[in-house]
Structure formats: C-alpha cells, structure tokens
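okay, predicted coordinates and the sequence, questions at the end:
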Amino acid sequence: MKDVTPADATPHTGPADTHGSLRIVKVESRSDLNTFLKLPWSLYRDDPQWIPPLLHEQRMLFSPKNPYFDHATCRCWTALRNGRPVGRISAQIDSLHLDRYQDATGFFGMLEAEDNSDTFQAILGTAEDWNRGRGMKRIRGPFNLSINQECGLLVDGFETKPAMMMGHARPYYAIRLGQCGYVKEKDLLAYAIDTGVEFSNAMKVILKRTKNRIETRTVRKKNFQQDIDIVFDIFNDAWSDNWGFIPFTRNEITHMANDLKLLINEQLARIAYVDGQPSAFVVLLPNLNEAIEDLDGRLLPLGWLKLLWRLKVRRLRTGRVLLMGVRKAYQGTTLGAALAYRVIGDTRQAVVDHGMKELELSWILEDNIGIRSIIEDCGGREYKRYRIFSKQL
C-alpha cells in the first residue's frame, strides 16, 4: 500500500499533530489501524440502524493487496481527545482520476467523528493539508476509498438500515461539513423495490416490441472469470460518461471476481444480448448486512457459521443490485430501456425463489433521469440519499 504503512509495520513513534485539546495521529501501526477501524463502535452504540461492518473486510480494504493501491495513494489519521478516539479520516489521491480528468482533485473518506466542530475542523483540515501539499486544488468526498467502492455521506434515510457496501451516518455530519466550507457536488440515490410489484403496461409494451432482438442468460460459475470479464467490459462502456467515472482495472476486476464468487448465485446475475452481442447485465447479491447485523463485526469464533447458515439455509429477505449497465450505444433508446427491463425482469423469479421480498438498487445519480424513470416504472421508491461534497483548497 502506498503512503499508508501496512498493518505489520513498526509502531508509530513520531509526534502527533495537535489542534487545541485534540491530537491528530497518523495511522502507521497495526494498533493504530485497529483504533481507526473500531472508532464507529463508540459513535453508533445507541443507533439501532447502524450495522457493525466486518472488521476483517475493513482491514483488507487497507491491505497492500488491495489493487486500488496500484494507482492510488492514501493516508489515514485518528483524532484523540484526552487519549480517547473521537474522529477519523482518510485522504486519497488517485492517479487514474487525475489522468482522466486533469482537475487536480484529491479525496477524503472513512469520515467518522463526534458532534464537535473542532473535531471536524481538525480532521478535515488534516486531509485538506495532505492533499494541498501534493498539488491538489480541490478535495471531494467521502469515498471509502474510491468511487467504485462505498461512497457518499448519508443525508436522508437515517431511519432505515443500510444495505451492504452502503454507508450510514449521523444527521449532524452534513451540517458539520457545511460549517467547514464543504458544498454539495452530487447526490446519489438508493431505491427500494418490492419484488412482487407487477410490470407497468408501458414496460410490457416495450418488452413485447423488442423480444425478438434480446436474449438473456445467467452467469456461469464454470466460466465465471470469462463472464465477469464480459460484465465489466459492458460496465466500463456503460458508465464511461457518468460523473466521476473511473474504470475498473484488470487487477480490480480479478480481485472483485474472487470476492463475488463466494457470494454470488449464478441465477442472480444475468447478461443480455442484442443480436448475439453482450449489451447489458445485472449483478444482484443477497444483502450481506442482513446476515451480519448481530455479529458485532467478528466472524470468529462462531460468526462465520451463523453467516453461512443465514446465506445458505435460512436465506435473506433483502438483496442489493450491486452492478447494472446498458451499453452506451443503446442508452436513451427504446432498446436500451428494454435491455434494462429484461435483465431486471428475467432475474425477478430467481429473486422470489430465493425468498427475497425487497431489493435495493443503488447507487443512482440524481440527474440520471433515464434510469430513475425505469426504476420507478418498476415500482422503485427513493428511500435513501447520499451526498458527495467538495471544497476548493
């Protein structure tokens, strides 16, 4: 990993930055990282909607094996007040973003803090200084750690639990960011959809008109890497004009494929073809957060057994559409809408067979009116809103 010392490094012995009664400490040792990762437990202990993340997954996020660090640098800090952790933040610079946009923009993420203006000023100021010192003119976030991972700050929908790989926050976070000079750059939406909702008449007409040109099939476990390559080829094309888009690298695709293969059911991932050419896809996963809610972030000693039983035997009532895309050539056309309807519709029976009652479709850009209309036509309702903030440095 670049710029963040890996977890097996020697302990941090350098001086901490100070901000009044606060100490801002760089994450440089295994102990530092544990403190950094466990901070949310103290901040959310009385929030019934917060779901403790799996600590193993959180540690792997900062592992040198994370292919994100092939093209990005990162630094993390924890804020201590009288020796007690009260805030944390990361700062990132992504060379792929800079190569693509040439906008001198760096990032922040992993934001958690007590409801105290000094704490927010101190941790955000530290991330700003780090980015500024590396030539960045603007900072944007939160991203944990990139736009292709968990991103955005929850600003609406605090009363419900987050789906897997989606964040949770306290309502005061957005207020404190505003006080520190941050402004809204983009909102990302999460939709909930009842799996029993019937297709609209308009949707049925579009599907009927295009049925002879579109075929779909499930992802095949025996050819999993080949099918994942097809999925990400479509994704990188379909999303290429979207705000903030960064393509998945070959190493990231392989890494994600290895992770997905453990969770994915081939009936819940589907590729659509137009005239024999792969043109759209959907990847849907059981909502892992539903299965880990009471594990307190730990798989040992018995948490992994509970997780396996819930995934394979009891099954889950909720799922999340993790990835979806329609090739750019068909976007904004009737055929493009039909492709989206087909991959969603053809997956629906498998969803019902797996006992899922509700799906989350996320995240959706607030100004992506086309896909929002399709989701709402399928019965989707916006139930959470996440915000990306930015600030000139």
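Everything's here; your move.

please count neighbours and contacts with C-alpha atoms only from this point.
OK.

buried set for stretch 251-263?
By 16 or more other CA atoms under 10 Å, the buried positions in stretch 251-263 come out as 252-254, 257.

give me the number of residues near residue 279?
The tally of other residues near residue 279 (other CA atoms under 10 Å) stands at 28.

now do residue 120
Neighbour count for residue 120, taken as other CA under 10 Å: 25.

got the contact list for the helix or strand that it is a member of?
Per DSSP states H and E: residue 120 is located in helix 117-132. The contact list for helix 117-132, computed with CA atoms under 8 Å, 6 or more residues apart in numbering, reads 19, 22, 24, 77-79, 86-93, 106-108, 113, 139, 176-177, 179-180, 393.

hmm, try it at 7 Å
19, 79, 87-91, 106, 108, 113, 139, 176, 180, 393 (CA atoms under 7 Å, 6 or more residues apart in numbering).

now it: buried residues?
Neighbour-count burial for helix 117-132, counted by 16+ other CA under 10 Å, picks out 118-124, 126-128, 130-132.

now the contacts of helix 117-132 in TSV, with neighbour count and distance to residue 59?
Shown next, in TSV, are the contacts of helix 117-132 (neighbours: other CA atoms under 10 Å; distance: CA to CA, whole Å):
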residue	neighbour count	distance to residue 59
19	15	28
79	30	19
87	27	18
88	30	15
89	25	15
90	27	14
91	29	17
106	27	22
108	27	18
113	26	19
139	25	24
176	19	27
180	17	29
393	14	30
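
included below, for side-by-side comparison, is a second structure:
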Amino acid sequence: MKHIVAVSDKKQLGKFIDFPHELYKADANYVPELFIAQQDMLTPGKHPFHKHSSLQTFLAYDGERIVGRIAAIQNNNHNTINGVNDGFFGFFDCINDQETADLLLNTAANWLKERKLDTMVGPVNFSTNDICALLIEGFDGPPVAMMPYNAPYYLSLLEKAGFHKKVDLRAYRFTAGNYNDRSSKLVTALQERLTRSNIVIRKINVKNFKQEAAAIREVYNKAWDKNLGFVPMTNEEFDYTAKDLKMIMDPDFCLLAEQDGKIVGFALAVPDINQVLIKIKRGRLFPTGLYKLLTQKSKIQGIRILLLGVVDGYRKMGIEACLYGLIIQAFQKKKMTYAEASWTLDHNDLINKPIEQIGGELYRKYRILEKNLN
C-alpha cells in the first residue's frame, strides 16, 4: 500500500537524497548530485535559505520500497519581493505511476495550503537562482553543470495532476567550429570603443575573491530584477553560492566590466563539472569520488555560459558582445568542444536572437508549471 512519510531525521534525509540514484540507475544520462551538497542544502542551519523561509520533504513508499520524493517550499523572500503568494514544489522524482505522483503532489499542496499560499509552482529547488524547471525536450545526453534532468514521463504526470505551463526556458548549444565568432574577432575594436567611456573588461581577481564577489552580487541583483519570478539573493545566499562556484571556476571565464572602479556588468561560464560528476557513484566523494574530482577536472571539454548581465544604463553599448567575444576566445584557446548557454526565458528575444545569430542551436527546453491551490 502506498503511503507518505514526512522526512524528519538524518537517516530519512539520506534516503531522500539517494532515491534518484535508484530511479535512474539504468539511465546513462543521469548525473548524481553530490551527497554532501544536497545534505547541506536541505538541512536547516547549513544553508542560508532556511533563515528566511521553510520547506518540508516527503517520501512516497509502496510497502517498504521508496517510489517517489518531493519538497514543499515556502519562499518568503520570493513572495515579498514579487508581491505574490506562491508556494513551490521541488526535488520531485517519481516512478512512472500517476497514483504515486498524485500522492506526492497532493501532500505538498496540502502543506502549502496550511500556510495559506495560493499557487503551487515548480519544479523549483528553493528559487530560480537554484536548479529549477522540468526537462521537456532534448533527452539525448547528460545535463550540463547545474541544470536539471528527468525522465520524459514527468511532464505527463504533472499535467494529469492539474498543472499547466507557467513559462518555458531554453538551452542553446555551441560546438567547436560551428558558430559565428564575429564578436570574438571584433573584441579589440569593441574594447577600444568601451575604453573611450572609461569601461574596461578584466578577469576576476581570485586573490581578492571576497571583495569581487560582493561587487558581482550587487550587479547580479540589479541586472536580473525584471526577470520572471526573480528574487535577489541575500548576502549569505550569494556568498554560499560563490564559495561553491569558486571550486570549479576558471578565471578566464569569469569577466567583469568596470567603469572607474565600479562593476557594471559581468559574465560567468563554468566548466561542465558534470563530465566528472557522472562518474562519481551515488554522489559520494569518498572513497574515490574526491580523487576523480581533483584529477579529472582539467580534462573537461565543455562549459556552461551561466550568467551574463549588464546593469541598466550600460546596455547596448557593446559590453555584452565584448563579454561573449572574450569567452569565445578563451573557449578557442583551450580547444574545448562544446558550450551551453542556459537558461534563457523562452520569450526573451533580446537575449535569444543574438545567441541564435552567433550560431547557438536551441537543443533543449525546460518548463516551470503551476497550479491554483484555491
């Protein structure tokens, strides 16, 4: 008989984190999340999200066998900043069974209703600053760094449970030699033009990482403030994320646009660490995972262009093209084979058209869904 258990201790949390490994053990494209990172994220006191918001994780059982998991999430900062009353669901994984999916989703919905929230949005793991959305097109390979992955049947489970599209997200792929590198060739001219406005583009100073990260945080929160459902990171949340990114970051792919010492834009591409994580069994760093992480990081052949933002008043000056061009130059110099630009909003032509013009291939789509709780 199927039933739900609310996760309430460390042992159950371990089972919650490990469930996807069982579900996808025959799927060659599945990339396990690092266990320690997931444990910290979901443990109050470990991740700064828990200082302003709350969640409850649940496991679905069929007899003694785990058949699904979900988290019900109340993100107070999201609701305050956007003037909404949303609830989220995240960390959703389920066998291909509608009864199980309904049981999980209804349990999460009831938790959100008890907190008088009006809508249920997801999958979103805390906020759109974190891993979010459902893969709906492009199941032919592993996800790149910090992008979601799920079986194709998830969309049907959610739609039959009453969820409908809120927004679609896009991922574009570039392959070596198969893109327009005009912006790369124009970098020198673009930089000279920007210099006349006292704007310079430089690599991040890793030795002064803390101060650099604080400046980037300010730009990040300003540059994305009009994006759908965006919620600025708290200082602690940004520092937490920056600390994680620093471990995989390549300074050649972290660029800052600066005018008279003030950061006005930045771009960040990260090595596709999933090329290594896919080989780390069940996301465990010990006994062999850490060795693989340390020794194989230099062999990564791809990047994810994760962020590119310019604050109001500095857009359309050529900063964006210059940042892209410098990333392409670094990509070429390192003889990498692929890059993914992700994610972008489906309707954001201001970003999507330039990506397509330089040869980006729309190869994956993701969806955030919602359902009214009233």
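Now that the structure is in, tell me what you want to look at. Since this is a predicted model, take the numbers as computed values, not measurements.

tabulate the contacts of helix 117-132 of the first structure (a markdown table), appending distance to residue 297 of the first structure and secondary structure.
Listed next are the contacts of helix 117-132 of the first structure as a markdown table, based on distance: CA to CA, whole Å; DSSP: H, G, I helix; E, B strand; the rest coil:
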| residue | distance to residue 297 of the first structure | secondary structure |
| --- | --- | --- |
| 19 | 31 | strand |
| 79 | 22 | strand |
| 87 | 19 | strand |
| 88 | 18 | strand |
| 89 | 20 | strand |
| 90 | 21 | strand |
| 91 | 24 | strand |
| 106 | 30 | strand |
| 108 | 24 | strand |
| 113 | 19 | strand |
| 139 | 30 | strand |
| 176 | 27 | helix |
| 180 | 31 | coil |
| 393 | 36 | coil |
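
now for these, which pair is the farthest apart?
Across the contacts of helix 117-132 of the first structure, no pair lies farther apart than 19 and 106, at 22.8 Å, counting by CA to CA.

where do the strands sit along the stretch 151-300 of the second structure?
Secondary structure of the stretch 151-300 of the second structure, counting by DSSP state E, counting those that start in this stretch: strands at 164-175, 199-203, 254-259, 262-271.

need the ones you listed in JSON lines (columns: distance to residue 42 of the second structure).
Formatted as JSON lines, these follow (distance: least, CA to CA, whole Å):
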{"stretch": "strand 164-175", "distance to residue 42 of the second structure": "25"}
{"stretch": "strand 199-203", "distance to residue 42 of the second structure": "33"}
{"stretch": "strand 254-259", "distance to residue 42 of the second structure": "28"}
{"stretch": "strand 262-271", "distance to residue 42 of the second structure": "24"}
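
quick one: which of those strands is nearest residue 360 of the second structure?
With distances scored as CA to CA, the stretch of the strands of the stretch 151-300 of the second structure nearest to residue 360 of the second structure is strand 164-175 (5.3 Å).

in the first structure, which residues correspond to the closest one?
Aligned by TM-score structural alignment, strand 164-175 of the second structure falls on residues 183-194 of the first structure.

with stretch 97-109 of the second structure instead?
Under TM-score structural alignment, stretch 97-109 of the second structure corresponds to residues 116-128 of the first structure.

what distance separates that stretch from the centre of its chain?
Taking CA atoms, centre = their mean, to the nearest Å, the mean C-alpha location of stretch 116-128 of the first structure is offset from the chain mean by 24 Å.
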